[in-house]
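K.L.:
Could you look at this predicted model? Sequence included:
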Amino acid sequence: MGTIATDSARGVDPFPLLAALQASGAHVIVIGQVAGIMHGFTELTGDLDLLWDADPRSASVLGAAFAAAGCKLRADDASDASTDPELLLRPKATFDSERACGDCCTPSLPWGGVDLRAVLARSETATAPDGLEIRIPTLPDLIHMQRALGRPKDLRRAAELERLRDTS
């Protein structure tokens, strides 16, 4: 099962990073299990997965947001940690800090036929009481993304999200 134990959780607090990302102005949405939780899913996770539009003009401000939150970036091939924002232009980079870790993906990442640019365009915004805005995929898009990945944990999560959709 995808749990805190399996997702590298270590005192996870994604809010400082999410606030820095919002302040950057880059088009970033939360995907994966955290997006599922925001749609009502109950299974915990310890990582924060992101999708951004990969606009090269925004790479430096997005990189600065990660740096401000204490995150180091890595290429998906796990090469050395860096603060080089050019890593964010690859299909997938990872980020890691004491408070948050996960993947930062671009629309060029193959996702089983899912049009990630369309997912970005249709994203929804949730606003916290303190004004923090967190963008997430629509529930149908998140279900489609989970099904397209096809891993057992993703299929299980898609099925629960479908149950949530059907009962609301």
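P.N.:
Done, it's in.
K.L.:
alpha carbons only for contacts and neighbour counts from here, please
P.N.:
OK.
K.L.:
And the strands in the protein, which stretches?
P.N.:
With DSSP state E as the criterion, the chain has strands at 28-31, 49-52, 72-75, 92-96, 101-105, 124-127, 133-136.
K.L.:
Please convert these to TSV, extending it with mean neighbour count and distance to Glu43.
P.N.:
Rendered in TSV, the data for the strands of the chain read as follows (neighbours: other CA atoms under 10 Å; distance: least, CA to CA, whole Å):
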stretch	mean neighbour count	distance to Glu43
strand 28-31	24	15
strand 49-52	23	15
strand 72-75	23	27
strand 92-96	22	22
strand 101-105	24	17
strand 124-127	13	19
strand 133-136	22	17
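K.L.:
Make JSON lines from those and add distance to Arg157 to it.
P.N.:
Compiled in JSON lines, these are given as follows (distance: least, CA to CA, whole Å):
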{"stretch": "strand 28-31", "distance to Arg157": "13"}
{"stretch": "strand 49-52", "distance to Arg157": "15"}
{"stretch": "strand 72-75", "distance to Arg157": "27"}
{"stretch": "strand 92-96", "distance to Arg157": "22"}
{"stretch": "strand 101-105", "distance to Arg157": "18"}
{"stretch": "strand 124-127", "distance to Arg157": "19"}
{"stretch": "strand 133-136", "distance to Arg157": "16"}
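K.L.:
out of these, nearest to Thr83?
P.N.:
Put simply, out of the strands of the chain the one that sits nearest Thr83 is strand 72-75, at 5.7 Å, with distance taken as CA to CA.
K.L.:
Below is an additional structure, to be compared with the one above:
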Amino acid sequence: MLDPLAIIASLTRHDVHFVVIGGIAAALHGSTTLTADLDVLYEREKANVSRLSRALAELGAQRRDLPDGVTVGDDERSLWNGTNFLFTTRHGDLECIGETPSGRFTYAQIAAGAERFDLGDGLVVRAASLDELIRMKRATSRAKDNAEVENLVALREVRDAKRR
């Protein structure tokens, strides 16, 4: 069962530079769509990859994006040699995205417009803005993402109406 708070707490403890994207980010903005994993866009900088490696070790992360029987290290070097990874952790599934297709959405770009959410107990996380989530979901052209775009647009309309 997914415990995104535990995963976020570990990433935060290790000072990993990341932004929550995907379903959990949508939920932070008020979406009620369920998700089975935590998606994060992480900074592809050497020191940050090292911090991410330590956080993944603490989480007991195992790669789940490899064919049966194929194993690779989950250490810092392996992380540096790749970009996007699917992990199973003791707190649920985690997708670490270092590079989006065609470089459409960079960490720097998404982080610049990210919103901060207080999750309680001193835990604060940055999540992609509603506008960026909508752009990312539209870019995938997946049926499930197209449905979520409608939800996110409605949430944005409610938010904007409250600001008037």
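P.N.:
Arrived safely. Keep in mind that this is a model prediction, so the values were computed, not measured.
K.L.:
Next one: the residue mapped onto His39 of structure 1 from structure 2 from Asp131 of structure 2, what distance?
P.N.:
With the correspondence set by TM-score structural alignment, His39 of structure 1 lines up against His29 in structure 2. In this structure, His29 of structure 2 and Asp131 of structure 2 are 11 Å apart, going by CA to CA, to the nearest Å.
K.L.:
what's the lengthiest helix in structure 1 aligned against in structure 2?
P.N.:
Criterion DSSP state H: the longest helix present in structure 1 is helix 152-167. Aligned by TM-score structural alignment, helix 152-167 of structure 1 corresponds to residues 143-158 of structure 2.
K.L.:
Now do the contacts for Ile143 of structure 1.
P.N.:
Neighbour list for Ile143 of structure 1: 158, 161-162 [criterion: CA atoms under 8 Å, 6 or more residues apart in numbering].
K.L.:
Please convert the buried members of these into ChimeraX selection syntax.
P.N.:
Buried members of those can be picked out in ChimeraX with the line below, counting by 16 or more other CA atoms under 10 Å:
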select :158,161
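K.L.:
Can you add distance to Leu132 of structure 1 and give the contacts of Ile143 of structure 1 back as TSV?
P.N.:
Conversion of the contacts of Ile143 of structure 1 to TSV gives the following (distance: CA to CA, whole Å):
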residue	distance to Leu132 of structure 1
Ala158	27
Leu161	24
Glu162	27
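K.L.:
Just name the closest of the contacts of Ile143 of structure 1 to Ser108 of structure 1, please.
P.N.:
Proximity of these to Ser108 of structure 1, judged by CA to CA, is greatest for Ala158, which lies at 22.6 Å.
K.L.:
and that closest one, how far is that from Thr106 of structure 1?
P.N.:
Counting by CA to CA - Ala158 of structure 1 and Thr106 of structure 1 are separated by 21 Å.
K.L.:
and what of Lys72 of structure 1?
P.N.:
18 Å.
K.L.:
Would you quantify the distance from the most centrally placed residue in structure 2 to Asn48 of structure 2?
P.N.:
A centroid search over structure 2 (CA atoms, centre = their mean) returns Val40, at 1.8 Å, as the residue closest to the centre. Relative to Asn48 of structure 2, Val40 of structure 2 is positioned 13 Å away (criterion: CA to CA).
K.L.:
likewise Arg138 of structure 2?
P.N.:
Summarising the geometry, the distance separating Arg138 of structure 2 from Asn48 of structure 2, computed by CA to CA, is 29 Å.
K.L.:
again, but for Asn84 of structure 2
P.N.:
From Asn84 of structure 2 over to Asn48 of structure 2 (counting by CA to CA), the distance is 14 Å.
K.L.:
wait, what's in contact with the alignment partner in structure 1 of Thr88 of structure 2?
P.N.:
Under the alignment (TM-score structural alignment), Thr88 of structure 2 maps onto Asp96 of structure 1. If you count contacts by CA under 8 Å, 6+ apart, Asp96 of structure 1 has them with 71-73, 102.
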